[in-house]
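Engineer: okay, here's the prediction I keep looking at, along with the sequence it came from:
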Amino acid sequence: MDVAIYWSDVVDDLNARDHSGTPILADQAGPTRTARAGALAMLAVHDAFFGIQGQPTYLSSVPPAVALASPQFAGGVACAQVLSVLYPKQRAFIEERLASAPRGTGNPNTAATYGEAIAEALIALRQGDAAFDERSPTRPSHVASPAYGHHRPDPMSPGQGFLNAFWGEMPFFATPAPVFLAPPPGLDAATGVLTPTDPVYAAHHEEIYLLGGSPTSSETTRESEESLIGVFWAYDGSQKLGTPPRIYNRIIKTISTQKGLTEAENVKLLALANVAMADAGIHAWFYKFHYDLWRPVLGVREHEPFFGPSADPGAARLPFSDVFWKPLGAPKTNELTTTGFTPNFPAYPSGHATFGASVLHITRLYLASIGKATIYPDGSDDVGFDFISEEFDGVNREVDGSVRPRHVRRFASLLQAIVENSVSRVYLGVHWRFDGTTGGYDSDGPGGEGPSATFNPDPDSVVVPRDSIGGVPLGLDIAEAIFNNGLKPSTASLAKGVPPPPATPYKAEPLGCRRRDKKDKKK
């Protein structure tokens, strides 16, 4: 029994259980807290497993190696102790899993003592993180801006509040320095003024208006395949499913099985992957509340500046506006009383895109380093895989109670998965395409506009500009920074603000979108 796979499964189960029930347990609710919990748990396995053998660890100081003690049991005890601190409401479940965990051979008492020391050191290292959680009594309530283009609660969920407004100020786990993210297209970072006629913003606005709307809208041109993709990647804190780190961890374990990774390789990979997600959450949430860009549900309804709290009655009319527009919305899987919703934090960058790019890229970087993958000069790779999302596993349910069918989705590469994961949020109508990437699917649409969110099943069609715009480039840069620097603690943070741009200037190309007219829709 592989210790890394076993405890990663426990972490995933805790994520799902933490988001289930009425009310939910909510020890670590939300994707950022879930990602942090996963990082601490898998680092505990990593440092106890390798430290007890005298091999390199994440922590700079660990107890000396112990001969004839089980690395598997040391890793399990360390992980269980960390998880018991993070998920106190689920302590009994964690203890049950520890009782069935891989024990290896050797003195269990010595291994347990070693694991406990690792857990205590990790918890002490990150004990200051609590100050950046909005549940901390030292944090004031976040106040929304009424200005045009800025984030406010979903008008269909007006009491939803704001998740993790201060999270982005905490120290990174392993990124050696802050990663730069350019402002979203059309937003003047110095003044906070959004120009809706900016060519990139305008093109992506038209796209979300057409692809992300409710099925009841006569303007919505989204295909059924695109609706499926939107739900396939969702994991929006749903009952029995939890948050996005769960699906990404499950993808990694699917690939690990396919590649035949050893136990030690899985310990290393899952630690890298979960640390990348933790730092992706810190970066993404800093920039979300720094740039404070509105979600499409407001951006479409209040596109014309004479709507909204800062309405200008003399403003010019703009196309693709609808004060009654509703998105398809993030699915409330396994809940029978609610429909789709828009998440409770600003749009830019997409958390899904940042998490997915960071974790899937660091996975292929690691696989390439051990000779089990190839990353080509154009950014593509040869890590193909089949995957069943729990959103479509033949068990979980729509809001009307019907069971969604089982669906096996095939990917030719991890790059294809990175792009599809990002663009999936456009199909739900909860993100602009540039929240993830200005790329997407290469198309030969009218005028040859360039990349689009319109789905193209050809795996060679995916386009990922490294232009510092959106969560995909941000996640790729985070993964490379961690992998190249090595798995070691960082003292860097974004608390002092946006870092300077890289030496090579980014360029926001006015990439268009292809409007799929009604007559072009598949029959």
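Structural biologist: Perfect, I can see it now.

Engineer: contacts and neighbour counts: CA atoms only from here.
Structural biologist: Will do.

Engineer: for residue 393, the count of nearby residues, please.
Structural biologist: 16 (other CA atoms under 10 Å).

Engineer: wouldn't it be in contact with residue 406 here?
Structural biologist: Yes. At 4.2 Å, residue 393 counts as touching residue 406 under the criterion of CA atoms under 8 Å.

Engineer: and the strands in the stretch 351-500 of the chain, which stretches?
Structural biologist: 385-387, 409-411, 440-441, 462-463 (DSSP state E, counting those that start in this stretch).

Engineer: let's have the ones you listed in TSV, adding mean neighbour count and distance to residue 15.
Structural biologist: Output for the strands of the stretch 351-500 of the chain, formatted as TSV (neighbours: other CA atoms under 10 Å; distance: least, CA to CA, whole Å):
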stretch	mean neighbour count	distance to residue 15
strand 385-387	15	20
strand 409-411	14	23
strand 440-441	27	30
strand 462-463	23	31
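
Engineer: kindly reformat those as JSON lines containing distance to residue 345.
Structural biologist: Below are those laid out as JSON lines (distance: least, CA to CA, whole Å):
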{"stretch": "strand 385-387", "distance to residue 345": "29"}
{"stretch": "strand 409-411", "distance to residue 345": "29"}
{"stretch": "strand 440-441", "distance to residue 345": "23"}
{"stretch": "strand 462-463", "distance to residue 345": "27"}
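
Engineer: now do the buried residues in stretch 207-220.
Structural biologist: Applying a neighbour-count criterion of 16 or more other CA atoms under 10 Å, one finds 207, 208, 209, 210, 211, 212, 213, 214, 217, 219, 220 buried in stretch 207-220.

Engineer: residue 207: what secondary structure?
Structural biologist: With DSSP: H, G, I helix; E, B strand; the rest coil as the basis, residue 207 sits in helix.

Engineer: put this next to the previous one:
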Amino acid sequence: MTEVNRRTALGLGAAFVGGSFAFANGNPGEAATPSPGSAADSAVLFWHEVALKMNVFDHSFTGAEAGTLPRAPGPVASARALGVIHAVIADALFTVNPKSMFKPHFLKGTAPGNVEKDLYVGGAAAAIMSYIYDTGGHASEIKNSENEFIRRFRGPDPDRNKRSWEAGRLFGNSKEFQGLWNGDKIRRSIHPTEVMEYQPREGDHQPDPYHCGQGYYGQIYARDIDPIIISRQDVETNFLPPEPPAKDTKEWQMSLDQVRTLGRLYLKPGSGTDQPDYQPDQLEVGFFWAYDGARFLGTPPRLYNQIIREIAIADGMSEEELARLLALCNLAMSDAGNVAWHAKYHWRYPRPVIGIREAGVDDGWMPLGSPKTNVRLPRAGAAITDAGAPVEVTVQDVYLGAGINASLSGAGIGPRALVDCEANPDLNYVLGAFTPNFPAYPSGHATFGAAAFEVLRHVRGERTANPNELPMIENEHIWHVSDELNGASIDNLSSSARNFVPRQFETIDLLIEANNKSRELIGVHWDFDSTEGAKAGKSVADTIYRDAYKAA
């Protein structure tokens, strides 16, 4: 059985935009040494990386294309796309091998005889990606990947190669898989301004006062889009986080004081927002986990996949084990999105930028904010009314951030805000940071991350006596590098490259805790958003691990 090759995985990551790396056997930045006997390439890893590339590519458009071309923008749509793609990869692999360790979950049966396994899996993966990502730009990227894959994985018999690829494409195009992705319905359900069902009342979540036209992402997603594995009862009742703390309670006051201090945008004395004074934890924890739909980075599920993949490789998982793990983790994140977004619009809880103002304790408080990484700012000190200032509208702006044109003109494109908009906000801040445009409770990051990492804990528990421990490679913990802090990504407020900041996590619990804390450190969440989101995510993980991809 094929064992995933660490060097191959690192090479694949380097080949794609925004590829992230994890290092072992030495200092951060040194090449990793492959474990003995792991020399084979992996079809599963190849298409896993293409799926993550689609996540990046889909969030890197600018201009008019930013609002029209993306196929799976934002956290819930991108998580759904990754869940469907990895389910197809796993089902194809388990179907083509009659002696597989695991049962396919969605499409049972056997593949045609005498086919090349890798080409069959690759054809299936390419087919479902082409169905999800169907614009010209996406099609070109997928076709390039197909050509590279066939060149690398083809067998000696051309007829068998063609038959294997076409059989795989037929499998990936099955109605069972296509039925999991209703692209038009998904995109309408998440678009911030096409649906206007959510109307904020006093005390509810409402637009960030620095980005009044941002609208509301995912208002009807959980209502209109069924989860893939868990039930609607799980979404609406069983896994629904409890009512968040009432305002003016002791718990709420403690949380307010905490985020007000930890998540504030600190500036160097006498400077504008072109000179942020980042606190160490804000930089190393807050930014590490951000991935807020930024150009060349994508969404949080991509980062969680990057980390999980490296741990699985270090564990020496076989290709079948890795396919199952990635399918389970991504299905868990997809369904966790349903749970989180149902709860968000059920509880309608405001973000700190609104709650702190409503409390009357700090009217001028600005959160560090979700970073618009890799978007260059206009010259320092440019006035908000400066028509000559360059404005780059991105997917982040359209789906998650400013509704930038409306913010610049001072005219909101959504319902009137109950908290007054900033009359003359700093242009660097408006263009460089934002509070996400959906209710705070529970945290999407926390729900997605806990779902994925709890699945990882379950799967590792099958292999080790202590599944909470992360793998050791020659007595060195793995280093993880976030594309937010890879030494190349452009800072959202200073337009300079951020430092290279690798991080280590010795346990799965510490991964979850850091991911949870990160959202408070950039000032976009209360601490209870993450605590309860993580609990819900773990419940999703437990159910999906129990019900999907069972041993053969």
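Structural biologist: Yep, it's here. If you're wondering where the values come from, they're calculated on a predicted model, not measured in any experiment.

Engineer: superposing both, give me the TM-score.
Structural biologist: Put the two chains on top of each other and the TM-score (TM-score structural alignment, normalised by the length of the first structure) is 0.76; 424 aligned residues with a CA RMSD of 2.4 Å.

Engineer: for the residue in the second structure that residue 332 of the first structure lines up against, what are its contacts?
Structural biologist: Mapped onto the second structure by TM-score structural alignment, residue 332 of the first structure lines up with residue 372. By CA atoms under 8 Å, 6 or more residues apart in numbering, the contact set of residue 372 of the second structure is 292, 294, 295, 396, 431, 432, 433, 434, 491, 492.

Engineer: give me that answer again for 7 Å
Structural biologist: 294, 432, 433, 492 (CA atoms under 7 Å, 6 or more residues apart in numbering).

Engineer: give me the subset of those residues lying in helices.
Structural biologist: residue 432 (DSSP state H).

Engineer: so where does the nearest residue to residue 54 of the second structure once chain neighbours are set aside fall, helix or strand?
Structural biologist: Excluding the flanking residues, the one nearest residue 54 of the second structure by CA to CA, 6 or more residues apart in numbering is residue 138, at 7.5 Å. Taking DSSP states H and E as the criterion, residue 138 of the second structure maps to helix 136-153.

Engineer: and for residue 203 of the first structure?
Structural biologist: Going by DSSP H and E, residue 203 of the first structure is in helix 199-211.

Engineer: check which element follows that helix along the chain.
Structural biologist: Counting by DSSP H and E, what follows helix 199-211 of the first structure is helix 224-232.

Engineer: how far does that following helix sit from the chain's center?
Structural biologist: Mean-position distance between helix 224-232 of the first structure and its chain equals 18 Å (CA atoms, centre = their mean, to the nearest Å).

Engineer: and for the helix or strand just after that helix, what's in contact with it?
Structural biologist: Next helix or strand after helix 224-232 of the first structure toward the C-terminus (DSSP H and E): helix 244-259. With CA under 7 Å, 6+ apart as the test, helix 244-259 of the first structure has contacts from 12, 31, 35, 235, 236, 352, 356, 385.

Engineer: give me the mean distance between helix 244-259 of the first structure and the second structure.
Structural biologist: For helix 244-259 of the first structure, the mean deviation from the second structure after alignment is 1.0 Å (mean CA distance after the TM-score superposition for the first structure).

Engineer: as TSV, the contacts of helix 244-259 of the first structure with distance to residue 425 of the first structure would be great.
Structural biologist: TSV is the format used below for these (distance: CA to CA, whole Å):
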residue	distance to residue 425 of the first structure
12	22
31	15
35	19
235	11
236	11
352	8
356	12
385	22
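
Engineer: among these, which two are most distant?
Structural biologist: Within the contacts of helix 244-259 of the first structure, 31 and 385 form the most distant pair, 24.5 Å apart (CA to CA).

Engineer: returning to what we had before: can you name every helix or strand that the helix holding residue 203 of the first structure contacts?
Structural biologist: helix 414-427 (3 or more CA pairs under 7 Å, 6 or more residues apart in numbering; DSSP states H and E).

Engineer: what residues in the second structure pair up with the helix it packs on?
Structural biologist: Helix 414-427 of the first structure covers residues 508-521 of the second structure once aligned (TM-score structural alignment).
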